[in-house]
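In: take this sequence and fold it.
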Amino acid sequence: MKHFYTLLLAFITSFSFAQLAPPTELESYYSTVDFTTTGVYLKNDLIDVTADKHVNYLSYGDVWDASRITDLDPNNSNNVLLLYGYNDTDGSITTDRTRGKYDNGGGVGDWNREHVYPKSLGNPNLGTSGPGSDAQMLRPSDVQRNGQRGSLKFANKNSGEFPNGESGTTNSGWYPGDEWKGDCARIIMYMYLRYGERCLPTNVGFGSSASTPDDMIDLFLQWNAEDPVVDGGLEDVRNAYHGNASNEFAQGNRNPFIDNPYLATVIWGGPDAQNRWEDLSINDEQQNRIKMFPNPVNGNEVSIISNQDIIAEVYDILGKKVTVQNMTSNQTKLNISELTKGVYIVKLSSENGTQTKRLIKQ
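Out: Have a look, this model is predicted:
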């Protein structure tokens, strides 16, 4: 039945998906991938390029050094960002979002390079070499917070639960937090490409694979769509570093679902994820003229710099539009005073196209 579904999916969706072509700077990396295909055919091409470009194999110890380069806090280069963390000011160490980059180890108040999903959920156990030392999968996390997560599978939160985007236990599983759920989904997708049946999504999260041509589950497709990649954010920084094999602690391969989350939609279906390769008629210079800062933000305004008039639409993490503001060219302030703390999606539209950015209000 899965094989039949794959053929049907490839036939039907080839007419409905957006045309894909990587930007100029990624054309060489993806030169062997046929982006006119869909379903498992596209997946197989991405499997090949992801494995072929993985030319440097890091030890578990090397990941300490890699993390101090790839996971820096953009607001303070002395710190790393902590997966599952969400608050640096509530008096609890375990909820910290940032930590000194040399405060690593295995004790209270330390950060460790943690497997995004427990290595025990691999089949067999991922260990601390090979897939267990893949730096695309290992992220800094507070030792105690990750201990609270334990060996739980990923799960969705209930309606109204964790209103400020917190991580925590829910539904017999672990919710990674609004800021991190997309990161986690895209890492799981990468691990599935790179290591196949050893890293099945059905083994690491609660969800159904009935609508996909293989073992991807709807939970991760949902998270990938709801929590897009931030332009130039942490995921991009990590991906760019590891995609350059000449960097000292780089693997040489990229996570294609960070480069374009929409690839997951083309392969597995589900809700339309962010397409970072659309609007190909807009040159990079024009695209890059739309800037939004600071992000994360502690106040009630965000600066938008653009050479065009734009419409800024802000959506909450469930996809509900919470505010709309028309903005003229040059620097303008987006008023977010009515937004509570949490993660939002900002859609910036102009006559030349649309950009989607993630906004974190602390």
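
In: contacts and neighbour counts: CA atoms only from here.
Out: Fine.

In: would you pull up how far stretch 342-353 lies from the middle of the chain?
Out: Distance, stretch centre to chain centre, for stretch 342-353: 17 Å (CA atoms, centre = their mean, to the nearest Å).

In: what residues sit buried inside that stretch?
Out: Across stretch 342-353, burial judged by 16 or more other CA atoms under 10 Å covers G342, V343, Y344, I345, V346, K347, L348, S349, S350.

In: next up, for comparison:
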Amino acid sequence: MKHYCILFSVLCTNLGFSQIPNGYYNNATGNGYVLKTQLYNIINQQNDQGYSAIDGFFRNYDLDNYYENNNTILDIYSENPEGQDPYNFTPLNDECGNYSFEGDCYNKEHIIPKSVFNENSPMQGDAHHLLPTDGRVNGFRGNFPMGRVDNNNLASQSGISNPTQNGSKLGDNLNSGYSSGYSGTVFEPINEFKGDIARIHFYFATRYQNQVPNWSSYAMFNGTIDQVFNTAFLNILLEWHNLDPVSQKEIDRNNAIYYEHQGNRNPFVDHPEYVNAIWNTEEDTQAPTEPSNLVASNPTANSIDLNWNAATDNVGLIGYNIYKEGSFHSNVNTTSTTIIGLSPETNFCFTVVAIDSSNNSSAPSNEACETTTNGSTGTGNADLFFSEYMEGSSYNKALEISNFSGATINLSNYELKLSSNGSSTWNSYSYSFPNNASIENTEVYVIMHGSATVCTDVEDDLNNSITEFNGNDAVGLFKNGVLIDILGSLGDDSDYAKNITLVRNTDVVAGSSIFDINEWTIYDDTNTCDDLGSHTQTLDISQNKNPEIKFYPNPLTGNTVYVDVLEKVDLEIYDLTGKKVFNYSLNPGTNLLPINSLSSGIYIIQLHNISKSWTRKIIKP
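Out: Modelled structure (predicted):
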């Protein structure tokens, strides 16, 4: 790691984005089965790609970037989330084919068996309920419904162990407790994927609600358009959904299906609270347990990280309220967050309260306190950002990340993601920093391709996946799942940095969720890396102050927003997927922007002239 030269400090705020399309669920306003029908009307317009297209989808989007992170097929019947997998499948090479034993090959499994709907379309090719699974285990499961297996009554079949090598099992349903009411044969996946399976069933029951009454011969279905499931199986699915929250894998897969494959979403991944709003409508008065082990850490001059252990609830959580100094600060749906905009050299105390889907509140967590730094060394910026990018010949590729926060930053809450060839989702690779990795104030962290041949004395880590970029691939820096800086633009496959090196300009003080090539110095000579491993930031505060820009009203109250500026600037509005939806030129004085074409939501506004650019956020109700 190398030291910086730093002269001045400026504070900047970064904005992340979600990948649920803006306004997608605007019409989901009801409750119970009314809500279910509203969701059906939203998701039933899918672009059926057919059954044969699923193989290609698996190869690109059902890869293990979450456990071993080795880009093998992520198979729920062989994945061991607590250790080494018993075997792995290579995309394409290990597609079935014939099989005799576990580990021979993988094929396509319909979570709702295809015999239920007679292999008809679009159910046959619907990616939301098709998963790549071990061929032998898929055959072992057969057409049996999902359920809770009685360990004293396991099924026996030649050529396979029961439970299987990762713990999935086949046998009589345990006819007691939450799974009472059915005693036939069922298949049970491991706990890690029970919520996934439940939400797939809820999707299927909603997407095909007008057809499921015709499929009542399937043990899980009761022949109705509303409840869809027999009560015994509904109770099992609700239990699994509530005990196994939505995972990042599910979120990424949902985005890939929507943006890259068939154009509709699983609403129960985007909004898990919809499950209980539809199928569990009895009044819930039981509060969640309180979050535990709240820890405040990684203070900078203006931010503090918070982490805590999840609360539990009898129905389902929808999020956590964060309290700062006893007053409500924000709401999140994760068990970690970063509080920004704090004053330097000040002690802050926080508590967290869990909220369930009936708006019941838990008791507060323990109080956690931390003191922000003074920012006297380093610029006291809000967070890390990219400071150099090398896309050279062959494997000469590198990324450099800088710390101007005023304090050492532990990298456990950060990750990098790669989106290839103009994809609109972060679906290619993800990179987690090594355990206990950190960046001291005024230093950098360099990640290089393992086969690089230039500047190999400055790397802090080698990784061949996240450096698999080719000049038209977006690379994102995320903190606690929120995008805080980006190279390139999501959904744009134009070559912005092919065979060149980019070095962040010395007057740039923080990252941004919108890429601006004007913030970078371009070196056209291939394999330029003289500055790699160090970064100089020389700031003139007067150059980085925002012009007198005023937006009002914000949040908006109608279809017009006023913008006051002192100089001529160009304005562009982006939605939270990064898509430009509006552009305008502003003259000095008061400008009136007609934005009646914008749907309700949050938007990012970027203003720029020849030498400078600024970012704002507006909210349209």
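
In: now the TM-score, please.
Out: The TM-score (TM-score structural alignment, normalised by the length of structure 1) is 0.61; 269 aligned residues with a CA RMSD of 4.4 Å.

In: hang on, the earlier thing: so can I have JSON lines of the buried residues of stretch 342-353 of structure 1 showing distance to M327 of structure 1 and secondary structure?
Out: What follows is these, written out as JSON lines (distance: CA to CA, whole Å; DSSP: H, G, I helix; E, B strand; the rest coil):
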{"residue": "G342", "distance to M327 of structure 1": "23", "secondary structure": "strand"}
{"residue": "V343", "distance to M327 of structure 1": "22", "secondary structure": "strand"}
{"residue": "Y344", "distance to M327 of structure 1": "18", "secondary structure": "strand"}
{"residue": "I345", "distance to M327 of structure 1": "17", "secondary structure": "strand"}
{"residue": "V346", "distance to M327 of structure 1": "13", "secondary structure": "strand"}
{"residue": "K347", "distance to M327 of structure 1": "12", "secondary structure": "strand"}
{"residue": "L348", "distance to M327 of structure 1": "10", "secondary structure": "strand"}
{"residue": "S349", "distance to M327 of structure 1": "10", "secondary structure": "strand"}
{"residue": "S350", "distance to M327 of structure 1": "10", "secondary structure": "strand"}
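
In: nearest to A210 of structure 1 among those?
Out: A210 of structure 1 lies nearest to I345 out of those, by CA to CA, at 28.6 Å.

In: contacting residues around stretch 167-183 of structure 1?
Out: 83-86, 149, 152-158, 162, 165-166, 184, 206, 220, 223-229, 235, 317, 342-343, 360 (CA atoms under 8 Å, 6 or more residues apart in numbering).

In: mind checking the end-to-end distance for that stretch?
Out: Start to finish, the residues bounding stretch 167-183 of structure 1 are 13 Å apart (CA to CA, to the nearest Å).

In: and I42 of structure 2, what element?
Out: Using DSSP states H and E, I42 of structure 2 falls within helix 32-43.

In: again with I236 of structure 2
Out: helix 231-243.

In: check which helices and strands that helix sits against.
Out: Helix 231-243 of structure 2 sits against helix 194-207, with contacts defined as 3 or more CA pairs under 8 Å, 6 or more residues apart in numbering; DSSP states H and E.

In: what angle do the helix it packs on and helix 231-243 make?
Out: On the basis of axes from the mean of the first three to the mean of the last three CA atoms, to 10 degrees, helix 194-207 of structure 2 is oriented at 120 degrees to helix 231-243.

In: report the mean distance between helix 194-207 of structure 2 and its aligned residues in structure 1.
Out: Compared with structure 1 after the fit, helix 194-207 of structure 2 shows a mean deviation of 1.1 Å (mean CA distance after the TM-score superposition for structure 1).

In: counterpart of that helix in structure 1, which residues?
Out: Mapping helix 194-207 of structure 2 onto structure 1 (TM-score structural alignment) gives residues 181-194.

In: what's the answer for stretch 415-435 of structure 2, then?
Out: So stretch 415-435 of structure 2 sits over no part of structure 1, by TM-score structural alignment.

In: all strands for the stretch 201-350 of structure 2, in order.
Out: With strands called from DSSP state E, counting those that start in this stretch, the stretch 201-350 of structure 2 shows them at 292-297, 303-309, 317-324, 327-332, 336-340, 347-356.

In: F233 of structure 2: which of those strands is closest?
Out: Smallest distance to F233 of structure 2 across these (CA to CA): 21.6 Å, for strand 317-324.

In: and D252 of structure 2, how many neighbours?
Out: Neighbours of D252 of structure 2 under the rule other CA atoms under 10 Å: 18.

In: what about the helices in structure 2?
Out: 32-43, 54-61, 135-141, 194-207, 231-243, 248-256, 267-270, 273-279, 541-544 (DSSP state H).

In: determine which of those helices approaches H128 of structure 2 most closely.
Out: Of the helices of structure 2, nearest to H128 of structure 2 by CA to CA is helix 194-207, at 6.6 Å.

In: relative orientation of the closest one and helix 32-43 in degrees?
Out: Angle, helix 194-207 of structure 2 to helix 32-43, by the same axes, to 10 degrees: 80 degrees.

In: how big is the angle separating helix 194-207 of structure 2 from helix 248-256?
Out: 30 degrees.

In: OK, contacts around T206 of structure 2?
Out: By CA under 8 Å, 6+ apart, the contact set of T206 of structure 2 is K36, T37, L39, Y40.

In: which one of the residues you listed has the most neighbours?
Out: Of all the contacts of T206 of structure 2, the highest neighbour tally under other CA under 10 Å goes to K36, namely 27 neighbours.

In: cool, thanks, talk later.
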